[in-house]
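[1] Structure here, sequence nowhere to be found:
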């Protein structure tokens, strides 16, 4: 069993991006510029956005944070997006999710210019990805692919089971793993909360991607010997033994499952760190016009 070190790989990706930015600066080119829109005071969102801004500083990107309180109207958020779409200095931007309940998430995402949609959530980017065209790939699935690639995990001809069907992770992951490329060329099964024989399907997986959002849902009796297990889940659970009062848990019951695997990602320290690195990668692509030429 080998633990897939997301901290190590994300640091490698950021270092590579920093080298590219240094070359751009020396050549007098345009420095990549990422903007983030944060609506409300969700604690997890505050943490995520702060890590993205910090990563920009580390790599050498410009960054802009636009904050509004939770009483902001949908129209006000759409106006911010319109301004960012028109700002020629902004290469890419994100609207941090979740949004307050009174704001239509789909309307917000669809208002983002696909050329600046570095989160890869816009229907045009999802559609282009599905067709195998150049597109911004959602940051978490992109991060998973990068981990698989850098650990040289074989995927061709393997049975990949993706647990969870969200448009942010599960759905794009299922599409990406069956593409005629590496990583890819898998036979893919997508299961979810309504799948009746979920355990039996999971036991068939050579590569199991857990993205259900239910802490420690995947147990040892759902994983076959030698499987590769990628844990995308990240949930705060109450833990009075911790100073913070909570612990971070993945969708996989790590201690029980790990001994059965060939490779496994930990939580924390696995996929989550790669998500930010992948967002930085997409921002560099946007600044160089490498997707929409």
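    Here it is on my side, so go on. Worth saying up front: this structure is predicted, and the values here are computed from it rather than measured.

[2] Going by C-alpha atoms from here, please, whenever you check contacts or count neighbours.
    Noted.

[3] Check the offset of the one helix or strand residue 236 maps to from the chain's centre.
    Here residue 236 sits within strand 235-238, counting by DSSP states H and E. Chain-centre distance of strand 235-238: 19 Å, with C-alpha atoms, centre = their mean, to the nearest Å.

[4] Stretch 36-49 too?
    That offset, for stretch 36-49, works out to 16 Å (C-alpha atoms, centre = their mean).

[5] now what about it, what contacts it?
    The contact list for stretch 36-49 (C-alpha atoms under 8 Å, 6 or more residues apart in numbering) reads 63-72, 93-100.

[6] Please identify the buried residues of stretch 19-33?
    By neighbour count on 16 or more other C-alpha atoms under 10 Å, the buried set for stretch 19-33 is 21-22, 31-33.

[7] Stretch 150-163 now?
    For stretch 150-163, burial by neighbour count (16+ other C-alpha under 10 Å) applies to 153-156, 158-163.

[8] same check, this time on stretch 128-136
    Within stretch 128-136, the residues that count as buried by 16+ other C-alpha under 10 Å are 129-130, 135-136.

[9] okay, now the one to match up with it:
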């Protein structure tokens, strides 16, 4: 059984990033927007900022009070994303309420680091992505190194159909002619018959074997 080694791939990617940065610092700032208070989001943002700092990439965290009216929040997000000093932007998910989903439309395509705006996602599902989604890049690396060449369609199972991982992973695999089954109500102990298994439920030790 082959398991995707994210730490190993991250080390290789680090080397490529350092090579890219050897020509000089990146102009502008990576702007990360956090709306409201979310402990898990704070941890993710801390890791992102720490990584940027270690590479000499300017990173700014912009916190917005979730108690503000939606219209006021949209204005603040727009001001950050459209700012001349913002080279790339991230809106940390999850958002505190569904009515704030339009915030994602305020990320300009050329600044959409995570490729999560509706424009980026629509282009991806239409088969004309202008950026590679992080989960898709990871799957490309894994499949190219571990999947045997065969004329028969391979079977893939995706557990969890979330916006950032599960759903785009399933779409990518279908585009590569996999027979894809998506499971949203998996229970530990349930048997899985697959050539490729993608876990995106966010539950440790959900699948064993």
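    That came through, no problem. Just so it is clear, the structure is predicted and the values come from calculations on it, not from any experiment.

[10] TM-score for this pair?
    The TM-score (TM-score structural alignment, normalised by the length of structure 2) is 0.83; 207 aligned residues with a C-alpha RMSD of 2.7 Å.

[11] picking that back up, list the helices and strands the strand holding residue 236 of structure 1 packs on?
    Contacts defined by 3 or more C-alpha pairs under 8 Å, 6 or more residues apart in numbering; DSSP states H and E place strand 235-238 of structure 1 against strand 246-249.

[12] Following element in sequence after the strand it packs on, please.
    helix 254-257.

[13] So which bit of structure 2 is whichever helix or strand comes after that next one matched to?
    The first helix or strand that comes after helix 254-257 of structure 1 along the chain, using DSSP H and E, is strand 263-264. Across structure 2, nothing matches strand 263-264 of structure 1 (TM-score structural alignment).

[14] for stretch 52-63 of structure 1, same thing?
    Counting by TM-score structural alignment, stretch 52-63 of structure 1 sits on residues 48-59 of structure 2.

[15] Tell me the buried residues in that stretch?
    For stretch 48-59 of structure 2, by 16+ other C-alpha under 10 Å, it's 48-49, 57-59.

[16] what residue of structure 2 matches up with residue 31 of structure 1?
    Using TM-score structural alignment, residue 31 of structure 1 lines up with residue 27 in structure 2.

[17] Which element, helix or strand, includes its match?
    With DSSP H and E as the test, residue 27 of structure 2 turns up in no helix or strand.

[18] likewise the one 4 residues further on?
    According to DSSP H and E, residue 31 of structure 2 maps onto strand 29-35.

[19] thinking again about what came up before, ok, of the contacts of stretch 36-49 of structure 1, which come out buried?
    Buried members of the contacts of stretch 36-49 of structure 1, scored by 16+ other C-alpha under 10 Å, are 63, 70, 93-96, 99-100.

[20] Just name the closest of the residues you listed to residue 285 of structure 1, please.
    residue 93 (12.6 Å; C-alpha to C-alpha).

[21] Find the residue closest to the most centrally placed residue in structure 1 in space, skipping its chain neighbours.
    For structure 1, the residue nearest the mean C-alpha position is residue 140 (1.6 Å; C-alpha atoms, centre = their mean). Spatially, and ignoring its direct neighbours in sequence, residue 140 of structure 1 is nearest to residue 275 (4.7 Å; C-alpha to C-alpha, 6 or more residues apart in numbering).

[22] what residues are up against that neighbour?
    139-143.

[23] Keep only those of those that are in helices.
    Among the contacts of residue 275 of structure 1, the residues falling in helices (DSSP state H) are 139-143.

[24] Now check structure 1 for the residue matching residue 91 of structure 2.
    Residue correspondence to structure 1 (TM-score structural alignment): residue 91 of structure 2 is matched to residue 95.

[25] before we move on, what about residue 139 of structure 2?
    Residue 139 of structure 2 maps onto residue 145 in structure 1, by TM-score structural alignment.

[26] what's around that match, how many residues?
    Here the number of neighbours of residue 145 of structure 1 (other C-alpha atoms under 10 Å) works out to 20.

[27] Can you show me the strands along structure 2?
    Using DSSP state E, the strands of structure 2 run over 29-35, 59-64, 86-91, 155-159, 179-183, 196-199.

[28] what's the matching residue for residue 81 of structure 2 over in structure 1?
    Looks like residue 81 of structure 2 aligns to residue 85 there (TM-score structural alignment).

[29] Tell me which residues touch that match, please.
    With C-alpha under 8 Å, 6+ apart, residue 85 of structure 1 has these contacts: 112-113, 116.

[30] List just the nearest of those to residue 7 of structure 1.
    Closest approach between these and residue 7 of structure 1, by C-alpha to C-alpha: residue 116, at 26.8 Å.

[31] What is the aligned counterpart of the closest one in structure 2?
    Counting by TM-score structural alignment, the partner of residue 116 of structure 1 is residue 111.

[32] How about residue 160 of structure 1?
    By TM-score structural alignment, residue 160 of structure 1 lines up with residue 156 in structure 2.

[33] Now for that match: which residues touch it?
    Contacts for residue 156 of structure 2 (C-alpha under 8 Å, 6+ apart) come out as 173, 178-181, 194-198.

[34] Of these, which are reproduced in structure 1?
    With the contact criterion set to both residues aligned by TM-score structural alignment, their matches' C-alpha atoms under 8 Å, these that also touch in structure 1 are 173, 178-181.

[35] could you dump those to a markdown table with neighbour count?
    Formatted as a markdown table, those follow (neighbours: other C-alpha atoms under 10 Å):
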| residue | neighbour count |
| --- | --- |
| 173 | 22 |
| 178 | 19 |
| 179 | 16 |
| 180 | 21 |
| 181 | 15 |
